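Colleague: My questions are about this predicted structure, shown below with the sequence.
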Amino acid sequence: MTISMSNQTAVTEFILLGFPGLQSNFFLPVSLTMFVAYIVSLIANSTVIILIILREQLHHPMYIIIANLALSDLLFDTITLPKIISKYWFGAGSISFNWCFFQLFCVHSLGSLDSFIIMLMAVDRYVAICKPLRYHSIISNRLVTLLCYIVWLFAVLIGLAITLNAGLIPYCGPNRAKNCFCSNATVIVLSCVDVSLERRKIFIIAMCVHLFPLTVIILSYILIIRVVHLSANNETWQKAFYTCTTHLFVIGLYFIPRLFLYSTNQIPLFLDVDINVFILCLYTFIPHLANPIIFCLRTKEIRNILVQMFKRICLRCEHRS
């Protein structure tokens, strides 16, 4: 849908193509997979947030950080997944211009936010393991809450800068976005002017937003593994090493494909569009499913709370029956 404007046409909606090469007989399996992923993410992240808010014994710095990560992932999935699910279920692939740019703003804000929150988590673990006697004097609920407010604000500013960078250029014709949701990389190429400068600006921002937290995260975990290896017995060392490597696997799944796609967008290396979208979905939605399990539900305190709640529910059901 377009509106004529002085020999040009202003785009008023975009068409999300999802996986452009996907055959129609795979629409249902893909939509069901995304639907299940969204429901699992919704339940897992909501459970984490509710438990941390309601249970006073979870009012600790680490859990405050985890609650912010769960909220970020929940918002991201809620803003992006329902639309692409409706495309494959009902053929409703169109998205209005304004909603597309709101989605773009949220995608880049929340994506940046995840990087900073995971960095805070790594720093918290470093202080807890490497400086345990000084942990409570260095890290407090008040400090962590303030830092979370700051990174939310910083992420909003980053998302706003990226959205303005894409929104201030004209769109006068092509409106078929080769992605499952609106992002800068897939929307900006639909402009009817040269966007080389805009793409370089976004690449620089993206590298700063992701490489700095990634550097801090890797350094923190290297120091953690070194300290545990030097000071702990073999059993404790193996447990700590397993925990760190599990965390680093999820972190790597979040950062490495993202940085790879950002880089390939700047060099003459052309990936198949469907592979490009698949990689994007892989590093976007899989960590949102894994984060509640890896960072939260595997912890002893939350497992005990869930077991107690489950037992109470079972007892109530027995009494009623």
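Modeller: Right, received. Where do you want to start?
Colleague: C-alpha only now, for contacts and for neighbours.
Modeller: Will do.
Colleague: all strands for the stretch 151-300 of the chain, in order.
Modeller: 176-177 (DSSP state E, counting those that start in this stretch).
Colleague: likewise the stretch 1-150 of the chain?
Modeller: Using DSSP E, counting those that start in this stretch, strands in the stretch 1-150 of the chain cover 2-5, 8-11, 13-16, 94-96.
Colleague: and those, which is most packed in?
Modeller: When the strands of the stretch 1-150 of the chain are scored by mean count of other CA atoms under 10 Å, the highest mean neighbour count falls to strand 13-16 (a mean of 22).
Colleague: what about L42, neighbour count?
Modeller: Other residues lying near L42 total 20 when counted by other CA atoms under 10 Å.
Colleague: residues touching L253, list them.
Modeller: 283, 287 (CA atoms under 8 Å, 6 or more residues apart in numbering).
Colleague: cutoff 6 Å now
Modeller: The contact partners of L253, by CA atoms under 6 Å, 6 or more residues apart in numbering, come to Y283.
Colleague: try it against this one:
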Amino acid sequence: YCSYYTYTIYYFIILGFPGLDPRYYGLVSTLLFFTYMAIVVGNIFILVFVGVERYLHKPTYLIFFHMAMNDLLFGTVTLPKMISRYWRDDKIISFGACFTQMYFVHSLGAIQSLLLLIMSLDRFIAVCFPLKYPVLLTNNTVSMACGLSWIGTFLRMMAVIYHALTLPYCNSNIIVQCYCDHTSVTKLGCGEDVKYVQTVAVGLAMFSLLLPLSFILFSFISIFVVVFRIGNAEGRSKTLSTCTPQLVICCLYYMPRCFVYLANYIGFSFSLDIRILLILLYSLLPCAVNPIIYCFKTKYIKDILMKRLKNAKVGMKLHNNA
């Protein structure tokens, strides 16, 4: 046990991938940079497109709007420092900046889970109770639900981060991860309360993850039951296609996480580098891929986008002919 007054950590060192050869730092930073560009361009496009197109001012697309905002913020909170780590070998992050990053990482992750719950509720009511859909899910209802998800999570996460701040930090200041997360940071704490702080945080994380997942599974099982009761194949296909984007997005978010947790539970261990890579993949890949799913798996967005592109081509031809 170390005395808080004798040893105090003022900054952390982000180790990143422990086994990565420095020769590949440039390649990794370039890959992370293009990932960040894909997240920024894709999600800003969705934010502007949904905001400008009045036809998309409907509950489903308002949820997409909030999802895009969440993905953009998550990428911005994590990737610039990761890129700097490998581009300029800038490994140092201040104590305050690390806890701020940790706050937003976990807040945005929990908000994402709640937005997926709202998204599944939207499809559940649309398919299972179509006549009640216009009454139960209005723009105001969805905006209020999404807003409460943001506000409630940000307030709740303050308590989690404050709880972590009560620990004295006097062990190693090396974070074996690519960004500051609760587990990696609290491992560096001292005293008997470390295990308690970690247990409380893991319990809240599981609650934030599993409660929405339970309803999401229930909603999609109910949707499949309704779909397979539809008499003709065309009706089944049309109804199911309206849920495809939401189903793919939920799978991208939950399946890798469940795989990692299940692997740990049954005793299957990964190397440290592989574990960090898996965490990065399930954290950042959906942020980059979701805008593509919105555009090409959602009929109305795809139709409007194709119409705008055709109009732009016609306008260019007329201008060239003139």
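Modeller: Structure received. Bear in mind that the values here come from a model prediction, so they are computed numbers and not experimental data.
Colleague: Any idea what the TM-score comes out to?
Modeller: Once the chains are overlaid, their TM-score stands at 0.90 when taken by TM-score structural alignment, normalised by the length of structure 1; 317 aligned residues with a CA RMSD of 2.4 Å.
Colleague: sorry, back to before: so for M207 of structure 1, which of the strands of the stretch 1-150 of structure 1 sits nearest?
Modeller: When the strands of the stretch 1-150 of structure 1 are compared by CA to CA, strand 13-16 sits nearest M207 of structure 1, at 26.1 Å.
Colleague: So the corresponding residue of structure 1 for L121 of structure 2 versus N276 of structure 1, what's the distance?
Modeller: Per TM-score structural alignment, the equivalent position to L121 of structure 2 in structure 1 is V123. According to CA to CA, to the nearest Å, V123 of structure 1 stands 32 Å off from N276 of structure 1.
Colleague: again with L197 of structure 1
Modeller: According to CA to CA, L197 of structure 1 stands 22 Å off from N276 of structure 1.
Colleague: Looking at those two, which is more packed in?
Modeller: Neighbour count, other CA under 10 Å: between L197 of structure 1 and N276, N276 has more, with 18 against 9.
Colleague: Now the more buried one. Nearest residue, chain neighbours left out?
Modeller: L261 (7.6 Å; CA to CA, 6 or more residues apart in numbering).
Colleague: The one you found: neighbouring residues, count only.
Modeller: Other residues near L261 of structure 1 come to 16 when the count uses other CA under 10 Å.
Colleague: What of M102 of structure 2?
Modeller: Residues lying near M102 of structure 2 (other CA under 10 Å) number 23.
Colleague: Please pull up the equivalent of it in structure 1.
Modeller: Aligned partner of M102 of structure 2 by TM-score structural alignment: L104.
Colleague: so that match makes contact with S183?
Modeller: Yes - at 4.8 Å, L104 of structure 1 counts as touching S183 under the criterion of CA atoms under 6 Å.
Colleague: quick one on the thing from earlier: between the strands of the stretch 1-150 of structure 1, which one is closest to S231 of structure 1.
Modeller: Among those, strand 13-16 sits nearest to S231 of structure 1 (CA to CA), with 53.5 Å.
Colleague: tell me the contacts of the counterpart of C190 of structure 2 in structure 1?
Modeller: Here C190 of structure 2 is matched to C192 in structure 1, going by TM-score structural alignment. The contact partners of C192 of structure 1, taken as CA under 6 Å, 6+ apart, are 171-172.
Colleague: Name the residues of stretch 149-163 of structure 2 that are buried.
Modeller: 149-150, 153-154, 157, 160-161 (16 or more other CA atoms under 10 Å).
Colleague: Out of those residues, which is nearest to I39 of structure 2?
Modeller: Taking the buried residues of stretch 149-163 of structure 2 together and measuring to I39 of structure 2 by CA to CA, the closest member is W150, at 20.1 Å.
Colleague: What residues does the closest one make contact with?
Modeller: Counting by CA under 6 Å, 6+ apart, W150 of structure 2 has no contacts.
Colleague: And it? What does it align with in structure 1?
Modeller: Checking TM-score structural alignment: W150 of structure 2 goes with W152.
Colleague: so who does F12 of structure 2 touch?
Modeller: Shown in contact with F12 of structure 2 (CA under 6 Å, 6+ apart): 92-93, 173-174.
Colleague: and what of T186 of structure 1?
Modeller: Counting by CA under 6 Å, 6+ apart, T186 of structure 1 has contacts A177.
Colleague: so how far is S115 of structure 1 from it?
Modeller: From T186 of structure 1 across to S115 of structure 1, the span is 21 Å (CA to CA).
Colleague: Since that was my last question, I'll sign off now.
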